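heads up, no residue letters with this:
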C-alpha cells in the first residue's frame, strides 16, 4: 500500500484470518493505519485462561461458557490442521466429497444459526469456494497455515489505532464488548440482526454498510 501504491496511510478491514492480519497491521504499522474494522477479535485465550473470575462481567463469564461448549463440539478441525495438516491433505485431496464435507460443515454450523445452508448461501457460491481448493490442489497449504501460525507468529501488542467492530449473532464466539473496550481503542460497535462467521459472503449489504459507516470518519485523513 505504501511502497507500491503510494498511500501514506490507509484503513484496513477483515474477519477470521483477515481479522488477525488487520490487527497485526495496526500493531506493527500504527503510523500508517488510520483505523481498522473487524468482525471478530479471534479467540480470547487470555480471557479463557484467567483463574480469577471475581471481577469478570456477566458477558465475559457467558463468553467463557460458550467457548467451553464450542471447543468441545467444534474445534477438532483446528487441532488437526495445526498438528497434522499433511495427513489430512492426503485424505481430502483424494476425495472431492470428503473435501466438500470438510468445508461445508463450517458453513452449516457457523452461519445463520438454523442449519439451513442454502437459505444463507447459493449452491453456486458454496461449490465455487470448494472448487478453489480442489482445482488448485491447495488443501495442504491452507491447512498448514494453522500449524505455522501456532509456531511462528509473534505476540500481538496493544495499539491505539481506532477500532470498529461489527458482531454477527451466529459467529463462532462474538466477543464481550467489555473485554474489547479494555484491550482496544474501540470507537465503533455494531450488533448485527443476523449473520454468522462468513459475514461478507452471507450478509454482504449489512457488512459493507457498517464498514462504510465506520471508515467515513477517517476518509478525509487518508492520503
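Right, received. Where do you want to start? These numbers were taken from a predicted model, which means no experiment stands behind them.

all contacts plus neighbour counts: C-alpha atoms, from now on.
Will do.

Just the terminal-to-terminal distance for stretch 80-90.
13 Å (C-alpha to C-alpha, to the nearest Å).

Can you mark which positions in that stretch are buried?
80-83, 85-86, 88-89 (16 or more other C-alpha atoms under 10 Å).

put this beside the first:
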C-alpha cells in the first residue's frame, strides 16, 4: 500500500441557518394537489397506485419542517470522516472510515439514485471495525457521485459510468490504496462492474446487488424462479421506469421542480423508496423517516436535483454489452429489487462468480432496509472474493 497524497482535503458539512430557515418557509407555504382518486384504499400497494398519497406526504413534510434534525446528520458525517479532492477538474466528496485493524482491506462503496452517501452511514462503522474479531475489516471509502451531494456538478457532458470508475481508481490511489475491493447497487452497480471489468490491476474483486446481464439472452433452460426474475425486470423497464426516461431525456426540465420545491423533491424521491423497498404500505416499515429525510435534505441543501438526474442522460443503457468481468465477483439478488437477472445470464458477464446469494428479505436499499443482514452478506461475499485471490 502506497502513502496517501496531499491532494485530499478534510471537509465539514454545514448548512447555513438561512438555508434551513428557507427550507422550513417553503415547506410551510407549499401548494399541494387534491388527494389521489384512490384515496381510502386499504393499506397496501393499491394505496400508492397513483404515487405518494397526499396524507403521507403532508405528514412527512410536516415532520421535516418541525421535528427533523439536519444538524445531527451533519455531525454524523463529520464523525465518519469527510474529504474532498479534485479529479479531472471536478471536486469529488467522499467519506473515509479508516479501520483500526492492520489486516483491513480497502473497499470503495458506490451509491446510486435516488440515494447518496446517506445509504451507508449505518454500516460503515461495523464494516471498518467489526465487533467479531474473526470478521473481515475494511477501510471504507464512500464517494458522492459527480453531481450528487457535496461533489461538484459537472458543467459539461462526459461524466458517465466509465469516467466515474476511472476517477474512483484515481481517488483510491490518492488514499494509498493501489489494490481494493468494490461494492455498489443501482448506479453504483454499474460503476462497480466497470471497475471490475476495466481495472483488474487495481480491483481485487467486486460485490454488487445487480448482476447486469448482457442483452439478448434466451430464457431457455431457466428455472421458474429465474424466468420470473427476468419477466419482473422486463416489466419494470417497460411499465415502471417513466422516471428514468424523463431523467435520461429531459433532466433539466424536471430539475427546475426538484431544485425549487422541497415538497416536489420529497415526493419524487419518496415514491421510489416506497415502490422499491421490501414493504407493503410505504418505506417506513423498514426505513426510518430520519434516514429518508437525511437523504432528501442532502439533495435539497446542495441543490443537486437536476445535476443528479443527469446521470441518466449520461449513462442510461450505456453499460458496454461487450464488457466482461474476470475478477472474482459476489452477487446478491434481493427479492424486492427492481432488477433481478438469472444467474446463467449474469455468468455471461461476470465470469468468476465466487458467491451468489438470494436473501429472503430486502429491496433496492438493503443497507437501509436490512442493515444487519446487509453487512453480513457483504462481508461473506467479499470474504469469498478475497479467498479466491489465494
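Here it is on my side, so go on. Note that the structure is predicted; figures quoted are calculated from it, not measured.

on that earlier part again, tell me which of the buried residues of stretch 80-90 of structure 1 fall in helices.
Among the buried residues of stretch 80-90 of structure 1, the ones falling in helices (DSSP state H) are 80-83, 85-86, 88-89.

so where is whatever helix or strand residue 93 of structure 2 lives in in structure 1?
Secondary structure from DSSP states H and E places residue 93 of structure 2 in strand 90-97. Aligned using TM-score structural alignment, strand 90-97 of structure 2 spans no residues in structure 1.

do the same with stretch 353-367 of structure 2
With TM-score structural alignment as the criterion, stretch 353-367 of structure 2 aligns to 186-200.

which other residues reach the helix or strand just after the strand holding residue 93 of structure 2?
Once strand 90-97 of structure 2 ends, the next helix or strand along the chain (criterion: DSSP H and E) is strand 105-110. Residues outside strand 105-110 of structure 2 that contact it (C-alpha atoms under 8 Å, 6 or more residues apart in numbering) are 137-145, 172, 177, 179-185, 187-189, 191-192.

now the helices for structure 1?
In structure 1, the helices defined using DSSP H lie at 17-28, 45-49, 58-74, 76-83, 85-93, 96-109, 123-136, 139-152, 177-183, 199-202, 204-215.

could I get these as TSV with distance to residue 166 of structure 1?
Formatted as TSV, these follow (distance: least, C-alpha to C-alpha, whole Å):
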stretch	distance to residue 166 of structure 1
helix 17-28	12
helix 45-49	20
helix 58-74	16
helix 76-83	24
helix 85-93	31
helix 96-109	19
helix 123-136	23
helix 139-152	25
helix 177-183	11
helix 199-202	10
helix 204-215	7
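
Those helices: which one's closest to residue 38 of structure 1?
Between residue 38 of structure 1 and those, the shortest gap by C-alpha to C-alpha is with helix 17-28, which sits at 5.8 Å.

how far away is residue 189 of structure 2 from residue 195 of structure 2?
Using C-alpha to C-alpha, one gets 10 Å for the distance from residue 189 of structure 2 to residue 195 of structure 2.

Give me the more crowded residue out of those two.
residue 195 (28 against 25; other C-alpha atoms under 10 Å).

Now check that one against structure 1: what is it aligned to?
In structure 1, the residue paired with residue 195 of structure 2 is residue 25, using TM-score structural alignment.

wait, what's in contact with that match?
Residues near residue 25 of structure 1 by C-alpha under 8 Å, 6+ apart: residue 33.

contacting residues for the aligned residue in structure 1 for residue 184 of structure 2?
Aligning on TM-score structural alignment places residue 184 of structure 2 opposite residue 14 in structure 1. Applying C-alpha under 8 Å, 6+ apart to residue 14 of structure 1 gives the contacts 20-22, 37-39.

among those residues, which two are most distant?
The most widely separated members of these, counting by C-alpha to C-alpha, are 21 and 39 (12.5 Å).

These two: who's more crowded?
residue 39 (28 against 15).

Quick check: the more buried one touching residue 167?
Yes - using C-alpha atoms under 8 Å, residue 39 of structure 1 is in contact with residue 167, at 5.6 Å.

any idea how far the match of residue 195 of structure 2 lies from residue 63 of structure 1?
Noted for residue 25 of structure 1: a distance of 26 Å to residue 63 of structure 1, by C-alpha to C-alpha.
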